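sequence isn't available, so here's the structure alone:
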């Protein structure tokens, strides 16, 4: 059987009629002992421990995500830095090459897209040597610079592609 709880409005109204007050208080006051006492400290502590564990796991996850993002951004920054350095080097080489008109004038090789220099002796030393490129040496230069020329393209088209890349006039 359910324990009866005190009825607070009845207790309040009992004080309007003092004769009735004693009887009401004798009936209602013992019921105060039936009010459930919130004694769930252990449950609250267990919930706090669980929340703390979830928060710690979430924080660890966020830290890992931030670390991954940071590593990805650092890799992209490194790549972009390399691209800028390659473009600066190749821009200077193209400026020198674009100003060369004489067949005997030296020309400057460009670096590859990864920043590496070409193998020694592959790039022609002079403008005249560049204009006379053909065969395997021309093919090797196109491949080194990752210039996509369709298979079987005429020699003039292959030279033009390389000359535009290196800014050497034909």
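Thanks, I have it. Because the structure is a prediction, the values reported are computed rather than measured. Numbers count the residues shown, from 1 in each chain.

please count neighbours and contacts with C-alpha atoms only from this point.
OK.

number of residues surrounding residue 66?
Residue 66 has 12 neighbouring residues, counting by other Cα atoms under 10 Å.

same deal with residue 81?
The burial count for residue 81: 12, using other Cα under 10 Å.

go on, residue 152?
Around residue 152 there are 7 other residues, counting by other Cα under 10 Å.

this is the comparison structure:
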């Protein structure tokens, strides 16, 4: 009888241990899944930050190069659009002289592409100054 009772207790303890082990295994799996999701989320954030850094570097380089444009024949360098995409071919003036002659639809389109705010009563010179400031061009 005593032997049977001991076997019963051992079986009950073994069953309790299995239940605890299963519970722990489930918690470990859930914790691992949460960690994987967080790592994926962080990885996405790092990727976006890297892309932002690349775009900001491109903008800084273009602005630096544009800041030396002081006469008509000096080339200008377009900044990437706010999305990071390059500006469509031929829409950005090739030289400082071309920039100074911008007006009308081409100027308004550049202001819109770069998402620059322009006061409703802005003059041509005001609009050129807004674009020039954004692009690092001395105005």
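Nice, I can see it. Here the structure is a predicted model, which means the values were calculated and not measured.

what range in structure 2 matches the lengthiest helix in structure 1?
Criterion DSSP state H: the longest helix present in structure 1 is helix 41-99. Counting by TM-score structural alignment, helix 41-99 of structure 1 falls onto residues 10-68 of structure 2.

repeat that for stretch 120-138 of structure 1.
Counting by TM-score structural alignment, stretch 120-138 of structure 1 corresponds to 89-107 in structure 2.

next, the distance between the ends of the matching stretch.
15 Å (Cα to Cα, to the nearest Å).

using the three-state scheme, assign residue 138 of structure 2.
Here residue 138 of structure 2 takes the coil state, with states given by DSSP: H, G, I helix; E, B strand; the rest coil.

that one against residue 65, yeah?
No - Residue 138 of structure 2 is not in contact with residue 65 according to Cα atoms under 8 Å; the separation is 11.0 Å.

for residue 88 of structure 2, see how far away residue 20 of structure 2 is.
For residue 20 of structure 2, the distance to residue 88 of structure 2 equals 63 Å [Cα to Cα].

go on, residue 95 of structure 2?
Distance, residue 95 of structure 2 to residue 88 of structure 2, by Cα to Cα: 16 Å.

of the two, who's got more company?
Legend: neighbour count by other Cα under 10 Å for residue 95 of structure 2 and residue 88, higher for residue 95 (18 against 11).

check contacts around the more buried one.
Applying Cα atoms under 8 Å, 6 or more residues apart in numbering to residue 95 of structure 2 gives the contacts 72, 73, 74, 75, 76.

secondary structure of the first one: a helix, I assume?
Looking back up the chat, that one is residue 72 of structure 2. No - going by three-state DSSP, the assignment for residue 72 of structure 2 is coil, not a helix.

can you count the residues close to the aligned partner of residue 134 of structure 2 in structure 1?
Under the alignment (TM-score structural alignment), residue 134 of structure 2 maps onto residue 165 of structure 1. Neighbour count for residue 165 of structure 1, taken as other Cα under 10 Å: 15.

same question for the one 5 residues further on.
Other residues lying near residue 170 of structure 1 total 14 when counted by other Cα under 10 Å.

likewise for residue 150 of structure 1?
Applying other Cα under 10 Å, we find 9 residues neighbouring residue 150 of structure 1.

tell me the secondary structure for it?
Residue 150 of structure 1 ends up coil, using three-state DSSP.

ok, back up a step: secondary structure element for the match of residue 134 of structure 2?
Assigned by DSSP states H and E, residue 165 of structure 1 belongs to helix 155-166.

any idea how far residue 19 of structure 1 lies from residue 25 of structure 1?
11 Å.

neighbour count: those two, which is higher?
Set residue 19 of structure 1 next to residue 25 and count neighbours by other Cα under 10 Å: residue 25 wins out with 17 against 10.

doesn't residue 12 make contact with the more buried one?
No - the criterion here is Cα under 8 Å, and residue 25 of structure 1 misses it with residue 12 at 9.9 Å.

OK, contacts around residue 113 of structure 2?
Shown in contact with residue 113 of structure 2 (Cα under 8 Å, 6+ apart): 81, 87.

repeat that for residue 140 of structure 1.
residue 122 are the contacts of residue 140 of structure 1 under Cα under 8 Å, 6+ apart.

does it lie in a helix or a strand, and which?
Element membership for residue 140 of structure 1, per DSSP H and E: helix 135-144.

post-alignment, that helix versus structure 2, mean distance?
For helix 135-144 of structure 1, the mean deviation from structure 2 after alignment is 2.1 Å (mean Cα distance after the TM-score superposition for structure 1).
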